[in-house]
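>>> Pasting the sequence and the predicted model now:
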Amino acid sequence: MEQQLDRRFPGREPRGSHHGAELLQSWDAVSAHWAAACRTPDELPAGTQDLSVDGEWSFAQTLRHLVMATDTWLRGCIFGEEHPYHPIGVPNHEYALDGYDKSVFSESNPDFARVLQVRAERQQQVRDFLLVQDAQSLQAARRHPWDAEHSAMLSVGAALRVLLDEEYEHLCYAVWDLKSLAVRGEGQRRQGQPADENPGPE
């Protein structure tokens, strides 16, 4: 399965590397895959980016979740910012259940152009950071962002590898969902029905 995904998404394999250059290579690759995926909704019926498949996040919500993921692992964990989160972010479903304040994500319905803009800014922040990393800096210790006791530690490199895993995992599902929506839209067009405009849950 892993080898199949590596073939499907060239550049995925080095995501677990302990070398900065290889992590940068994998980041550039996943960013290119996402850029291609972000062009797909333009080829589908209007509003496709806001549609859900089987109750999962829409494409736009997935990008917003990755904004949140970058804020968690880069801005919060690595940079140590006290308030790392952008208001358009979408947290995972356990965020509020674990006692975290969901009100920081106050922009519940940003337009897609804004989502793409913020997402691009976060991607560039990661790339700029990776450009200046070496073996020593990747080994620097940081507090784990999800440890309530603030005692668990991980390295900068480990935090970046978690972020890369998030990027590739969500890419796989997002590409699959876009293909499903394209098939659904084609079937509706053949039957003379309007495309489904039911967005996924926030």
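Now that the structure is in, tell me what you want to look at. Numbers count the residues shown, from 1 in each chain.

>>> contacts, neighbours, all on C-alpha from now
Noted.

>>> Skipping its backbone neighbours, what lies nearest D101 in space?
Y95 (7.9 Å; CA to CA, 6 or more residues apart in numbering).

>>> In addition, the following structure is provided for comparison:
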Amino acid sequence: MAEFGEEDLSGSTFDWTDLSGSTFRAASLSNVTIRGTDLHHVRMSGVELWDVDITGEIQGLRINGVDVTDYVEQEVLRREPELARMRPDDPAGFREAWDLVERRWDGTVERARGLDPELLHEQVDGEWSFVETLRHLSFATAAWVSRAIEGDPAPWHPLDLPWDEAPEGRGFPRDRSVRPSLDEVLEIRRARQADVRRVVESLTEEMLATEHTPPDDESWPPARPFSVKDCLSIVLNEEWWHRTYAERDLAVLETRST
């Protein structure tokens, strides 16, 4: 256990570092970026929390003794009523949700085609570029449909892109240096979308509850049981939010193009 007192660690990077159980007293965490990090059971008191932007899965968030989780959830649903359709419970609901996802993404891709192709490789505020976003969704579908549901041990395409904090040595591609064209990644994307469409079109109530275990722990997801419903729900969640972020960033790129 390390102890730091009155030391300047500003600008430090902590990758795959276990800080669980740590205590921060009179510490400056200003201008900190936290990505892909577990913040379970965190307690903060006497803090100054100004101009904070939190994006992610939020449960049990209390501010000054008030649980604001439900308020945040309801406000998100008020702004995007169709988000509720991304949480289906039956086969028909999954088919309707996937129809909606595909229609919305068609519009987003057409919007992206209106930009200079070079802008589709640009990042906004350190987030993925548009092309990288599509590459990641290809990875997510391969992981949760081809591998978790259908049992393919290595369904990856060389252009698939895992999340930034993915562990090394898991056998999947993660090349951030390549710059494929939009049409190149869309060709892979359409094949992945067809995989999802094939699964949802054949869904039954029994299939939704069926559990599958990926072949091994050497890749992603790990070898533990996942229901078909859970796997497809993860895909829907990835599709919805990454399109939301893509639309947000396309608006910024459009201002740059003008």
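Noted; the coordinates are in hand. Because the structure is predicted, anything quoted here is derived from the model rather than measured.

>>> Need the TM-score from the superposition.
Once superposed, the chains reach a TM-score of 0.81 (TM-score structural alignment, normalised by the length of structure 1), with 182 aligned residues with a CA RMSD of 2.2 Å.

>>> what's the matching range in structure 2 for stretch 155-166 of structure 1?
Counting by TM-score structural alignment, stretch 155-166 of structure 1 falls onto residues 227-238 of structure 2.

>>> post-alignment, that stretch versus structure 1, mean distance?
Its aligned residues in structure 1 lie a mean 0.5 Å from stretch 227-238 of structure 2 after superposition (mean CA distance after the TM-score superposition for structure 1).

>>> what residues does that stretch touch?
86-89, 97-98, 101, 137, 140-141, 144-145, 148-149, 207-212 (CA atoms under 8 Å, 6 or more residues apart in numbering).

>>> Let's see that with 7 Å instead.
In this structure, residues lying in contact with stretch 227-238 of structure 2 by CA atoms under 7 Å, 6 or more residues apart in numbering are 86-87, 140-141, 144-145, 149, 207-212.

>>> Map the residue nearest to D101 of structure 1 onto structure 2.
Match for Y95 of structure 1 (TM-score structural alignment): A166.

>>> now its match: how far from F172 of structure 2?
Counting by CA to CA, to the nearest Å, the gap from A166 of structure 2 to F172 of structure 2 is 10 Å.

>>> neighbour count winner among these two?
Neighbour count, other CA atoms under 10 Å: between A166 of structure 2 and F172, F172 has more, with 22 against 14.

>>> Quick check: that one touching P158?
No - here F172 of structure 2 lies out of contact with P158, judged by CA atoms under 7 Å, at a distance of 8.2 Å.

>>> Which residue ranges of structure 1 form strands?
141-143, 153-155 (DSSP state E).

>>> Could you count how many residues lie near R62 of structure 2?
There are 11 residues near R62 of structure 2, going by other CA under 10 Å.

>>> who are the neighbours in contact with H83 of structure 1?
If a contact means CA under 7 Å, 6+ apart, then H83 of structure 1 has no contacts.

>>> And it, what's its match in structure 2?
H83 of structure 1 maps onto A154 in structure 2, by TM-score structural alignment.

>>> For the residue nearest to D101 of structure 1, give its distance to F105 of structure 1.
According to CA to CA, Y95 of structure 1 stands 11 Å off from F105 of structure 1.

>>> can you check G187 of structure 1 too?
Distance from G187 of structure 1 to F105 of structure 1, by CA to CA: 36 Å.

>>> Tell me how far the residue most central in space within structure 1 lies from R184 of structure 1.
Centroid check for structure 1 by CA atoms, centre = their mean gives L66 as the closest residue, at 2.6 Å. Using CA to CA, we find L66 of structure 1 at a distance of 26 Å from R184 of structure 1.

>>> How far off centre is the biggest helix by length in structure 2?
Secondary structure of structure 2 per DSSP state H: the longest helix is helix 228-257. Centroid displacement of helix 228-257 of structure 2 relative to its chain, using CA atoms, centre = their mean, to the nearest Å, is 8 Å.

>>> Pull the contacting residues for the residue lying closest to M153 of structure 1 once chain neighbours are set aside.
Spatial nearest neighbour of M153 of structure 1, chain neighbours left out: R143 (4.5 Å); criterion: CA to CA, 6+ apart. When contacts are counted by CA under 7 Å, 6+ apart, R143 of structure 1 touches C77, H150, S151, A152, M153, L154.

>>> who are the neighbours in contact with the last one?
Contact analysis of L154 of structure 1 by CA under 7 Å, 6+ apart lists A141, R142, R143, H144.

>>> How many neighbouring residues does the aligned partner of E121 of structure 1 in structure 2 have?
Aligning on TM-score structural alignment places E121 of structure 1 opposite A191 in structure 2. Counted with other CA under 10 Å, residues neighbouring A191 of structure 2 total 12.
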